[in-house]
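Enquirer: The following comprises the amino acid sequence and a computationally predicted model.
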Amino acid sequence: MASKLAGERTAKVAAATRAYVTLLAGDDGESFKAVVRLAESLRMVGAEYPLAVAVLPRVPESHRDMLASQGCIVREVEPVYPRGNQCAMASRYVVNCSKLRVWEFVEYERMVYLDAGIHVLENIDELFELEKGHFYAAELDPPYFNSGMFVHEPNVVTATALLDALRVTPPASFLEQDLLSMFFKDQYKPIPLDHNLVQAMLLGHTEDLQLQKSVSLWGEKLPQFGCWLTAKAAVFAPQNLLAMATIAASSAAVGVIHNAANPAICFGFYTVFIAAIATITIKLRGM
């Protein structure tokens, strides 16, 4: 059974040896709402395992209480400061590097890390059944992978080694992603891009969209692509989130209905999706 550690606030959920995990770093409302949406999306797809939320010290008590009431397991962690953190991008580096703390959640045998901006559209519990002893993430340009979603096995030795490696790693645009790619180069195994697809892939590889389970949408303009609704999870930018989701649904429906063999089925799916967006909108306005 999972032990209750200091600084951890546990909602009324059954102890588990597996969990989804995300990071909440600040006191801004947008980041908090993103985590709430992630938790809600996991519930909507019937995820078997709870969502653990690693929170930095500046996260308000009210936000922690709200997450616990939503069934999340809230645990405070100390921020991780990278080498040379006096640079202009220091605050972003602290947020990104603090996700390394999820390796310290040793009461869990396996976890699936999800960036807070992810919205899960379909059950992804199968990720917990992957062969043990490896680090799994969606591939970018080999040997690099996308660190916005990964499957890991918490371990004190690994956690310490990662923090030690960070201390000698110079700042880079994607610091924690570069670090993880180097650190796990021998243990890494790719999972299909359909679990965590970046928006740019939609523009350059539209032929692969039939199998998408996860889509990263960055920026305010969305392309019209017909198979977006087959995604299992989507990463939305914090700006204009609801507008982006509605535009995405509309663009997707237009493309799907235009290209699909059975437009009636696609139109029905589109209608359900719009209803879900409307429900989320009402809930967020009430927060």
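Expert: Alright, I've got the coordinates.

Enquirer: Please count neighbours and contacts with C-alpha atoms only from this point.
Expert: OK.

Enquirer: report the longest helix in this structure, please.
Expert: Using DSSP state H, we find that the single longest helix of the chain is helix 263-285.

Enquirer: Other residues contacting that one?
Expert: 33, 242, 245-246, 249-250, 253, 256-257, 260 (C-alpha atoms under 8 Å, 6 or more residues apart in numbering).

Enquirer: does Tyr20 sit in a helix or strand, and which one?
Expert: strand 18-24 (DSSP states H and E).

Enquirer: packing partners for that strand?
Expert: helix 29-44, strand 51-55, strand 110-114 (3 or more C-alpha pairs under 8 Å, 6 or more residues apart in numbering; DSSP states H and E).

Enquirer: picking up where we left off before, just the buried residues of the contacts of helix 263-285.
Expert: Using 16 or more other C-alpha atoms under 10 Å as the burial test, those include 33, 242, 245, 249-250, 253, 256-257 as buried.

Enquirer: what sits against Ala116?
Expert: Per C-alpha under 8 Å, 6+ apart, neighbours of Ala116: 22-24, 31, 34-35, 38.

Enquirer: Return the distance of the closest residue in space to it that isn't next to it in sequence relative to Pro143.
Expert: Of all residues not flanking Ala116 in the chain, Val35 sits nearest, at 5.1 Å (C-alpha to C-alpha, 6 or more residues apart in numbering). Using C-alpha to C-alpha, to the nearest Å, one gets 29 Å for the distance from Val35 to Pro143.

Enquirer: Take this one as well and set it beside the first:
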Amino acid sequence: MVQLSTPPSRTAVTIAMIQQCPSFAYVTLLTRPSYLAGLLVLHQSLRAVHSMYDLVVMIPPTLPQETRDVLRRCRITVREVEWLHPPAGKYTPHQRDAHYIDTWTKLRHVVLTTTCVLLWALTASGLFYQSIRTDGKIVLLDVDMLILRNMDELMDIDIPSDGIAATHVCACNPRRLDHYPIDWEPMNCAHSSVKSPHSPPPLIRKDSPRPYHQLNSGTVVLRPSYALAEGLQAILLSQDLSQWNFPDQDLLAAYFKDRWIPLPWYYNALRSLRNTHPVMWSDREIRCLHYIFPEKPWHNRDLPTDLLSQAGFAMMNRWWWERFDPLVKRLRKTDSKSYYTLVKTMQRSK
């Protein structure tokens, strides 16, 4: 059973904390320097589409100071969060999915006060606490994403206090990974029923294939609440985490079963969808491109051979570098310390 400590008291939130926290925000997580390049491009791409809302970056105490300094000099809003380690061996990802070890941290279990929310973030390495005010909504984003069109309309989605909005998981398993669920086949994938780029996602019925009930947590819209925090905690205490393939996604799918609203694919456009669902895909419709798989654009300008064989992957890789190159050029001219720190993190991440 996961060792969870009691959430901070609702009365512990100070006026100063409330005033410094945004009511609506995009929220992401940076746990290690090797993802700094991805974070900077995500931040820049949100600004490039003229989003009205800040990107708030959660960081753990272990993030090196030189990485923090880059965020500060780039004027990125940062909230440090503390963690509590769960028992060793409670969750161990498959060796091919070792990068999932940090995905627990994306779960901001939210504790509502009058106008401020204490966001909890759970990780296989620990349990985080952080405050961020929200009278409305937050949109959780993975750090390996690129914003191509303004999607502030997500803040206006009408979702109940006990629900969330997210995109369907793609259950096609194009890499044929044998440790993925046995029912992950194209015939069971919700995206297979989408007939065009503008078609709505399919409804989720009781008799729908199991993958229809699963979501991808790359983009999640929610209304933080104390009840939500307690409900998620109860699920964690009652579930066998060792049976979960994708920790954060499986938790959200379990808790919000029959209570989550499917979003159109383009708010979380998994780069593999271009090949697995070409009828649904349109480059022009993408709001948020998600660079799933362990191989990230910043690892290499040129894709490895196995990804080069995937139609469109090289082009999508170029899209990322087209945003990164001007950014790093500007840093080299105006902020040499940040430039050299960034270059160093990219060399280490290869």
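Expert: The structure has been received and is ready for your questions. Bear in mind that the values here come from a model prediction, so they are computed numbers and not experimental data.

Enquirer: on that earlier part again, and the residue nearest to Ala116 of structure 1, what pairs with it in structure 2?
Expert: By TM-score structural alignment, Val35 of structure 1 lines up with Leu39 in structure 2.

Enquirer: Tell me if I'm right that its match and Asp144 touch.
Expert: Yes. Counting by C-alpha atoms under 8 Å, Asp144 is a contact partner of Leu39 of structure 2 at 7.2 Å.

Enquirer: Strands of the stretch 101-250 of structure 1, start to end?
Expert: In the stretch 101-250 of structure 1, the strands defined using DSSP state E, counting those that start in this stretch lie at 110-114, 118-120, 135-139, 145-152, 188-191, 197-198, 214-217, 233-236.

Enquirer: who's in contact with the fourth one?
Expert: If you take C-alpha under 8 Å, 6+ apart as the criterion, strand 145-152 of structure 1 is touched by 103, 110-115, 127-128, 134-140, 176-177, 180-181, 190, 196.

Enquirer: can you do 6 Å?
Expert: Contact with strand 145-152 of structure 1 is made by 110-115, 135-139, 177, as judged by C-alpha atoms under 6 Å, 6 or more residues apart in numbering.

Enquirer: do the same with the first one
Expert: Among residues not part of strand 110-114 of structure 1, those counted as contacts by C-alpha under 6 Å, 6+ apart are 18-22, 149-153.

Enquirer: now with 10 Å?
Expert: By C-alpha atoms under 10 Å, 6 or more residues apart in numbering, the surrounding residues in contact with strand 110-114 of structure 1 are 17-23, 35, 38, 49, 51-53, 99, 102-103, 105, 120, 124-125, 127-129, 132, 136-137, 147-155, 196, 233, 235.

Enquirer: Return the mean post-superposition distance for that strand against structure 2.
Expert: Its matched residues in structure 2 lie on average 0.6 Å from strand 110-114 of structure 1 after superposition (mean C-alpha distance after the TM-score superposition for structure 1).

Enquirer: what sits in contact with each of Leu39 and Asp144 of structure 2?
Expert: Contacts common to Leu39 of structure 2 and Asp144, judged by C-alpha under 10 Å, 6+ apart, are Thr28.

Enquirer: how deep is Arg167 of structure 1 tucked in, by neighbour count?
Expert: Per other C-alpha atoms under 10 Å, the neighbour tally for Arg167 of structure 1 reads 14.

Enquirer: Tell me the counterpart of it in structure 2.
Expert: Checking TM-score structural alignment: Arg167 of structure 1 goes with Leu237.

Enquirer: circling back: between the contacts of Ala116 of structure 1, which is closest to Ser69 of structure 1?
Expert: Nearest to Ser69 of structure 1 among those is Val35, at 12.9 Å by C-alpha to C-alpha.

Enquirer: The closest one is in contact with Gly26, isn't it?
Expert: No. Val35 of structure 1 is not in contact with Gly26 according to C-alpha atoms under 10 Å; the separation is 11.5 Å.

Enquirer: Neighbour count: those two, which is higher?
Expert: The neighbour comparison of Val35 of structure 1 against Gly26 (other C-alpha under 10 Å) goes to Val35, with 24 against 16.

Enquirer: Farthest from the middle of structure 2: give me that residue.
Expert: Ranking residues of structure 2 by C-alpha distance from their mean position (C-alpha atoms, centre = their mean) puts Lys333 at the top, at 31.1 Å.

Enquirer: Which stretches in the stretch 201-350 of structure 2 count as helices?
Expert: Secondary structure of the stretch 201-350 of structure 2, counting by DSSP state H, counting those that start in this stretch: helices at 226-238, 247-255, 273-276, 305-308, 313-334, 336-349.

Enquirer: got the angle for the last one vs helix 313-334?
Expert: Just to be clear, that refers to helix 336-349 of structure 2. 150 degrees (axes from the mean of the first three to the mean of the last three C-alpha atoms, to 10 degrees).

Enquirer: Could you check helix 336-349 of structure 2 and say which residues are buried?
Expert: 338-339, 341-342, 345-346, 349.

Enquirer: Same check on the first one?
Expert: Of the residues in helix 226-238 of structure 2, 226, 228-229, 232-233, 236 count as buried by neighbour count, 16+ other C-alpha under 10 Å.

Enquirer: Repeat that for the third one.
Expert: Going by neighbour count (16+ other C-alpha under 10 Å), the buried part of helix 273-276 of structure 2 is 273-274, 276.

Enquirer: Show the contacting residues for Pro297 of structure 2.
Expert: Applying C-alpha under 10 Å, 6+ apart, we find Pro297 of structure 2 in contact with 37-38, 144, 291, 303, 313-314, 316-321, 324.

Enquirer: Buried only: go through those for me.
Expert: Counted by 16+ other C-alpha under 10 Å, the contacts of Pro297 of structure 2 give 37-38, 144, 291, 303, 313-314, 316-318, 320-321, 324 as buried.

Enquirer: For the residue in structure 1 that Trp83 of structure 2 lines up against, grab the count of nearby residues.
Expert: Using TM-score structural alignment, the partner of Trp83 of structure 2 in structure 1 is Pro79. Neighbour count of Pro79 of structure 1, defined by other C-alpha under 10 Å: 19.

Enquirer: rewinding a little: what's the closest of the contacts of helix 263-285 of structure 1 to Leu209 of structure 1?
Expert: Comparing the contacts of helix 263-285 of structure 1 against Leu209 of structure 1 with C-alpha to C-alpha places Val256 closest, at 11.1 Å.
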